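[1] below is the structure, and that's it, no one-letter string:
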């Protein structure tokens, strides 16, 4: 008989693995590797790196699956980016960038450690229970081969778990009737989302778009005049995360309470080392 998971254990584990996965997006290694295959623009590099598993898709597919990017920004780079490098070329460049990033952030000794190998086994075991139904980004990545090197296998599994939860999260956002900008504004208002300057700078929205979305949230009673979440707004964001937890529970139930705890423990140690070595830009998260 399996031990029930503690409340939010899956979410906590995901948050750690998601950060480990995401570090390569902020790494100079990704830009260097993709520039070497013809993709020099950093926004094009992001769209290509994350979308390549789906093949040479168009702007509509990328906008739909990424959710909170302005379609016009996506269309500036997709599908044109595939004329510069095929999805297969991008995927190979991305994996080289991940390898370089993790080696730089974690160091050779940690990369070769038993803990990284153990974390890879645990994360891959959790990913066995992911469900591809209505999860296009997860399903596309699930079709990719698992890298042999343990640190890359861990990253691959973290990617599967991240996109599995992410696809489910979009369903929760749709059910909550939050459009892409409203989702960004309300998440930022929790204090755990991307700071406005980062959201606007990377997602392609204008300050006018941000203020209009804030106005719509105020009309719904979710945001106050100071830009803070109201009681109803807090409740809605909590409900969105709880719904996402339910849609994402299978991998962590499959791994079991002890496995989830151990994977979270190892992942936290790796993430702390990565943070200490400059994995993420300062000021990226917050309300300012």
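    Everything's here; your move. Quick caveat, the model's predicted, so the values are computed rather than measured.
[2] can we go C-alpha only for contacts and neighbour counts from here?
    OK.
[3] strands of the stretch 101-250 of the chain, residue ranges please.
    With DSSP state E, counting those that start in this stretch applied, the stretch 101-250 of the chain shows no strands anywhere along its length.
[4] residues touching residue 44, list them.
    By CA atoms under 8 Å, 6 or more residues apart in numbering, residue 44 lies in contact with 77, 78, 81.
[5] actually, residue 190.
    Counting by CA under 8 Å, 6+ apart, residue 190 makes contact with 228, 229, 234, 287.
[6] the first one: neighbour count?
    So the one you mean is residue 228. Around residue 228 there are 20 other residues, counting by other CA atoms under 10 Å.
[7] quick check: it vs residue 99, distance?
    For residue 228, the distance to residue 99 (CA to CA, to the nearest Å) stands at 40 Å.
[8] cool, the third one as well?
    Summarising the geometry, the distance separating residue 234 from residue 99, computed by CA to CA, is 39 Å.
[9] how about residue 200?
    Computed as CA to CA, the residue 200 to residue 99 distance reads 29 Å.
[10] same thing with residue 242?
    To residue 99, residue 242 is 34 Å away according to CA to CA.
[11] isn't residue 51 right up against residue 64?
    No: using CA atoms under 8 Å as the test, residue 51 is too far from residue 64 to be in contact (11.2 Å).
[12] neighbour count winner among those two?
    With neighbours defined as other CA under 10 Å, residue 51 and residue 64 compare such that residue 51 has more, 24 against 14.
[13] which residues sit in contact with that one?
    Contacts of residue 51 were listed using CA under 8 Å, 6+ apart, and they are 57, 62, 137.
[14] if we go by neighbour counts, what in stretch 192-202 is buried?
    Judged by neighbour count using 16 or more other CA atoms under 10 Å, the buried positions of stretch 192-202 are 193, 194, 195, 196, 198, 199, 200.
[15] for residue 163, see how far away the fourth one is.
    Yep, that's residue 196 we're talking about. Distance from residue 196 to residue 163, by CA to CA: 23 Å.
[16] of the contacts of residue 51, which is the nearest to residue 211?
    Among the contacts of residue 51, residue 62 lies closest to residue 211 (CA to CA), at 24.7 Å.
[17] any idea how far the closest one is from residue 281?
    Distance from residue 62 to residue 281, counting by CA to CA: 25 Å.
[18] of those two, which one has the most company?
    Under the neighbour definition other CA under 10 Å, residue 62 and residue 281 were set side by side, and residue 62 has more, 23 against 11.
[19] run the chain-centre distance for the helix or strand encompassing that one.
    Using DSSP states H and E, residue 62 falls within helix 59-66. Relative to the centre of its chain, helix 59-66 is centred 15 Å away, using CA atoms, centre = their mean, to the nearest Å.
[20] next one for the comparison:
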């Protein structure tokens, strides 16, 4: 069996994903779309992330996103595309990423050597990504590479995020976890966010959540108090390892030195973005690199994920 990705590459991916995620907490995409009568935050999210798939309906988006309730997506798609066609949504998203990064990183950082180096390394990693079985990655990979270094880095970070995300959905389906079971088990893990943060934002009700917990208990994955059993902890670990295997080629192609350098630079950008208010205060602990989290001591393990 091929060994999993390993902590250094997973840490690199996490830093890139965090940098990419700045746009989800930014007002800039909402401002870009406001002129088209698009004022719902879920519309903003869907317009940005799903537009690369084209003028698709709720079935396709639910399938590739996996952890969102179909009924929530169906309230927005395909009607959203009548107000903002996918190609215009993609252009708006890139303008929003530009505005966000300029604000949270500062103008000087956008063209300095660290940014150019990070863009070069991230784009090199993308060279080894694979399209088969990865619909969301493949759709975004069809978009052109921006010329500006900061946008090229954000573009590459987006591709690497969706490449791992598609690999993770494959692992979840193989493990027999539907969308809400995947979400519930992740929230119960050491790495998960509180359910209050994610449940309603993905369309689920308390009844949905309780029913998913009961199904996980029937499989021996969750205890009566809502924590994971040893079997559940093991399953979550195996899911991450299987995802690592599906996501290994970009980081293998980049090599250990390139992975370490890209991680170092990107984590510095993430710290600067966080200091500029890029993430909600209650979520900063989930996005800051471990050594700089408010609750992390001087011996925090940067390789632990």
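    Yes, it's here. All values derive from a computational prediction rather than experimental measurement.
[21] any idea what the TM-score is?
    The TM-score (TM-score structural alignment, normalised by the length of the first structure) is 0.95; 284 aligned residues with a CA RMSD of 1.7 Å.
[22] whichever helix or strand comes after the helix holding residue 62 of the first structure against the second structure, how far on average?
    As assigned by DSSP H and E, the chain's next helix or strand after helix 59-66 of the first structure is helix 71-77. Helix 71-77 of the first structure differs from its equivalent in the second structure by a mean of 0.4 Å after superposition (mean CA distance after the TM-score superposition for the first structure).
[23] in the second structure, what range does helix 71-77 of the first structure match?
    Alignment of helix 71-77 of the first structure against the second structure: residues 70-76, by TM-score structural alignment.
[24] contact partners of that stretch?
    Residues contacting stretch 70-76 of the second structure (CA under 8 Å, 6+ apart): 42, 43, 57, 58, 59, 61, 62, 202, 203.
[25] and the residues you listed as TSV, adding distance to residue 188 of the second structure?
    What follows is the contacts of stretch 70-76 of the second structure, written out as TSV (distance: CA to CA, whole Å):
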residue	distance to residue 188 of the second structure
42	25
43	28
57	31
58	28
59	27
61	25
62	22
202	17
203	18
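[26] buried among those residues? Make that a ChimeraX selection.
    What follows is the ChimeraX syntax for the buried subset of the contacts of stretch 70-76 of the second structure, where burial is set by 16+ other CA under 10 Å:
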select :42,43,57,58,61,62,202,203
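[27] check contacts around the closest residue to residue 232 of the first structure other than its chain neighbours.
    Excluding its sequence neighbours, the residue lying closest to residue 232 of the first structure (CA to CA, 6 or more residues apart in numbering) is residue 222, at 5.5 Å. Taking CA under 8 Å, 6+ apart as the criterion, residue 222 of the first structure is in contact with 229, 230, 231, 232, 233, 234.
[28] which residue packs closest to the third one, ignoring adjacent ones?
    Among residues not flanking residue 231 of the first structure along the chain, residue 222 sits closest, at 7.4 Å (CA to CA, 6+ apart).
[29] lining up the contacts of residue 190 of the first structure with the second structure, which overlap?
    Conservation of these in the second structure, assessed by both residues aligned by TM-score structural alignment, their matches' CA atoms under 8 Å: retained contacts are 228, 229, 234.
[30] check contacts around residue 131 of the first structure.
    Applying CA under 8 Å, 6+ apart to residue 131 of the first structure gives the contacts residue 164.
[31] distance of it from residue 91 of the first structure?
    In terms of CA to CA, residue 131 of the first structure sits 22 Å off from residue 91 of the first structure.
[32] ok, now residue 45 of the first structure?
    Remark: distance between residue 45 of the first structure and residue 91 of the first structure (CA to CA) = 11 Å.
[33] likewise residue 41 of the first structure?
    In this view, residue 41 of the first structure and residue 91 of the first structure are 17 Å apart by CA to CA.
[34] ok, back up a step: which one of residue 45 and residue 91 of the first structure has more residues nearby?
    Each of residue 45 of the first structure and residue 91 has its neighbours counted (other CA under 10 Å); residue 45 has more, 24 against 21.
[35] contacts only, for residue 181 of the first structure.
    Contact analysis of residue 181 of the first structure by CA under 8 Å, 6+ apart lists 68, 205, 209, 210, 213.
[36] ok, now residue 151 of the second structure?
    94, 97, 98.
[37] that one -> the first structure?
    In the first structure, residue 151 of the second structure lands on residue 152 (TM-score structural alignment).
[38] is it true that residue 267 of the second structure touches residue 17?
    No: using CA under 8 Å, residue 267 of the second structure is not in contact with residue 17, being 10.6 Å away.
[39] in space, what's closest to residue 95 of the first structure - neighbours in sequence excluded?
    Excluding its sequence neighbours, the residue lying closest to residue 95 of the first structure (CA to CA, 6+ apart) is residue 152, at 7.8 Å.
[40] where's that neighbour relative to residue 120 of the first structure, distance?
    Per CA to CA, residue 152 of the first structure is found 8 Å from residue 120 of the first structure.
[41] again with residue 163 of the first structure
    Going from residue 163 of the first structure to residue 120 of the first structure by CA to CA gives 17 Å.
[42] how far out from the middle of the chain is the helix ranked longest in the second structure?
    Across the second structure, the longest stretch assigned as helix under DSSP state H is helix 248-275. Relative to the chain's own centre, helix 248-275 of the second structure is displaced by 15 Å; criterion: CA atoms, centre = their mean.
[43] next, the contact list for residue 179 of the first structure, please.
    Taking CA under 8 Å, 6+ apart, we find residue 179 of the first structure in contact with residue 173.
[44] measure the mean distance from the top helix by length along the first structure to the second structure post-superposition.
    Identified as the longest helix of the first structure according to DSSP H is helix 150-175. Its matched residues in the second structure lie on average 0.4 Å from helix 150-175 of the first structure after superposition (mean CA distance after the TM-score superposition for the first structure).
[45] how far away from the center of its chain is that helix?
    Taking CA atoms, centre = their mean, the mean C-alpha location of helix 150-175 of the first structure is offset from the chain mean by 7 Å.
[46] likewise stretch 207-219 of the first structure?
    24 Å.
[47] so what touches it?
    By CA under 8 Å, 6+ apart, the residues outside stretch 207-219 of the first structure that reach it are 181, 182, 185, 186, 200, 223, 224, 225, 227.
[48] average distance between it and the second structure?
    Compared with the second structure after fitting, stretch 207-219 of the first structure has a mean deviation of 1.0 Å; criterion: mean CA distance after the TM-score superposition for the first structure.
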